[in-house]
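*Asks:* Sequence unavailable; structure follows:
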C-alpha cells in the first residue's frame, strides 16, 4: 500500500472522492448501467493514498471486498465479469451515442469504449476453482 499523501488537503479530497466512488459502486450493484468494480477500484486507490483505515475496511468488507480483492491480489478478473463489464459498457455507450447528436462526443465515447475494452481484455483472466 502506498503511503498517504503528505498534503492534508489532498488527503481530504481523495477521501471524499473515495466515498463518492463507494456510493456510485454500491448504486452500480443495483443499476445495470453503472459499473461497480471500477468505482470500487477507484475508491481503493483513493483510500490507499488518504486513509489506511478506510482502505483496510474496504478491502476486508464482506460484501464490497470480493468485487475487486482478487484483482488487487493479482489473480485477475473472472471471465464472466469481463463479459458483463464489456457488454454493459457497449450497451450504455451505444445508447448514449444514439441520444447525443454531437459527432465529436460520439467519437470520444466510442474511442473510450474501445480503449477500455482493450484494457479489460488484456487483463489476466481469473480461473474459478469448482
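*Replies:* It's in. For clarity, every value in this text was computed on a predicted model and none was experimentally measured.
*Asks:* CA atoms for contacts and neighbours, from now on please.
*Replies:* Will do.
*Asks:* Please, where are all the strands along this protein?
*Replies:* 77-78, 125-126 (DSSP state E).
*Asks:* Which of the ones you listed sits closest to residue 110?
*Replies:* strand 77-78 (23.0 Å; C-alpha to C-alpha).
*Asks:* which residues sit against that closest one?
*Replies:* 70-71, 123-128 (C-alpha atoms under 8 Å, 6 or more residues apart in numbering).
*Asks:* OK, contacts around the residue sitting nearest the centre point of the chain?
*Replies:* Nearest residue to the geometric centre of the chain (C-alpha atoms, centre = their mean): residue 38, 0.4 Å. With contacts defined as C-alpha under 8 Å, 6+ apart, residue 38 is in contact with residue 25.
*Asks:* This protein: helices as residue ranges?
*Replies:* Ranges of helices within the chain are 8-30, 36-50, 52-60, 69-72, 79-99, 103-122, based on DSSP state H.
*Asks:* Please identify the deepest-packed of those helices.
*Replies:* helix 36-50 (a mean of 23; mean count of other C-alpha atoms under 10 Å).
*Asks:* Now the two most distant members of the contacts of strand 77-78.
*Replies:* Across those (C-alpha to C-alpha), the longest gap, 15.3 Å, separates 123 and 128.
*Asks:* try this one side by side with the last:
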C-alpha cells in the first residue's frame, strides 16, 4: 500500500483504479500509446476503403482498460462505436450488418486473390478453407439483442 499512498490515490479508490496505480508507469504508458495508435489507424479506416475501423477500436479497448479508464469509458460511450464495443465485450455479439459486410469482404478478397495471384489448386483451397472457417465463425457469433 505504500505505493498507493505515494501516488496520491484515495483509500476508497475503485479496485480497477488501484490495479492501474500498481501497474508500472512504463507499462501504462506503453498500453496508452498502443491504444492511441490503434484508434488513429481506426480513424484512418473511416476514409480508406477496406480498412476496418471497428476492428482497431476493438483492439484499442483492452489497451485503454490497462492504461486509462477515462479513454476506455470514452470509447465505450462513443455514439458510433460504443454499442458494438459493448455488445462484443458483454456477449461476443456481432451486428448483422457487420456479419454481412465481413462475408462480402471476404468473398471479394478471395476473388481478387484468385484473379491477381492465380494460385495453384492447393493454395487456392487452403485460402478458401481459411476464409470459409472464418466466415462460419463470424456467422455463428450472437447478434446483439436489439437486432433480433
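*Replies:* It's in. Every value quoted in this text rests on a predicted model; they were computed, and no experiment measured them.
*Asks:* With residue 123 of structure 2 as the reference, measure out to the counterpart of the residue nearest to the centre of structure 1 in structure 2.
*Replies:* Applying TM-score structural alignment, one finds that residue 38 of structure 1 aligns to residue 55 in structure 2. In this view, residue 55 of structure 2 and residue 123 of structure 2 are 27 Å apart by C-alpha to C-alpha, to the nearest Å.
*Asks:* cool, residue 130 of structure 2 as well?
*Replies:* The value you get for residue 130 of structure 2 to residue 123 of structure 2, if C-alpha to C-alpha is used, is 11 Å.
*Asks:* Equivalent analysis for residue 133 of structure 2, please.
*Replies:* 15 Å.
*Asks:* And for residue 38 of structure 2?
*Replies:* Taken as C-alpha to C-alpha, the span from residue 38 of structure 2 to residue 123 of structure 2 is 31 Å.
*Asks:* likewise residue 61 of structure 2?
*Replies:* For residue 61 of structure 2 relative to residue 123 of structure 2 (C-alpha to C-alpha), the value is 35 Å.
*Asks:* next one: residue 37 of structure 2
*Replies:* For residue 37 of structure 2, the distance to residue 123 of structure 2 - C-alpha to C-alpha - is 34 Å.
*Asks:* How about residue 57 of structure 2?
*Replies:* Counting by C-alpha to C-alpha - residue 57 of structure 2 and residue 123 of structure 2 are separated by 32 Å.
*Asks:* now do residue 3 of structure 2
*Replies:* Counting by C-alpha to C-alpha - residue 3 of structure 2 and residue 123 of structure 2 are separated by 55 Å.
*Asks:* what does residue 29 of structure 2 give?
*Replies:* 42 Å.
*Asks:* Matching residue 119 of structure 1 against structure 2, which residue comes up?
*Replies:* By TM-score structural alignment, residue 119 of structure 1 lines up with residue 137.
*Asks:* check contacts around its match.
*Replies:* Contacts of residue 137 of structure 2 by C-alpha under 8 Å, 6+ apart: none found.
*Asks:* Just give the closest residue to residue 83 of structure 2, not the sequence neighbours.
*Replies:* Spatial nearest neighbour of residue 83 of structure 2, excluding adjacent residues (C-alpha to C-alpha, 6 or more residues apart in numbering): residue 76 at 7.2 Å.
*Asks:* Tell me which residue of structure 2 lines up with residue 8 of structure 1.
*Replies:* Matched by TM-score structural alignment, residue 8 of structure 1 corresponds to residue 25 in structure 2.
*Asks:* ok now stretch 45-53 of structure 2, how far from the chain's centre?
*Replies:* Stretch 45-53 of structure 2 sits 14 Å away from the centroid of its parent chain (C-alpha atoms, centre = their mean, to the nearest Å).
*Asks:* Also stretch 79-89 of structure 1?
*Replies:* 12 Å.
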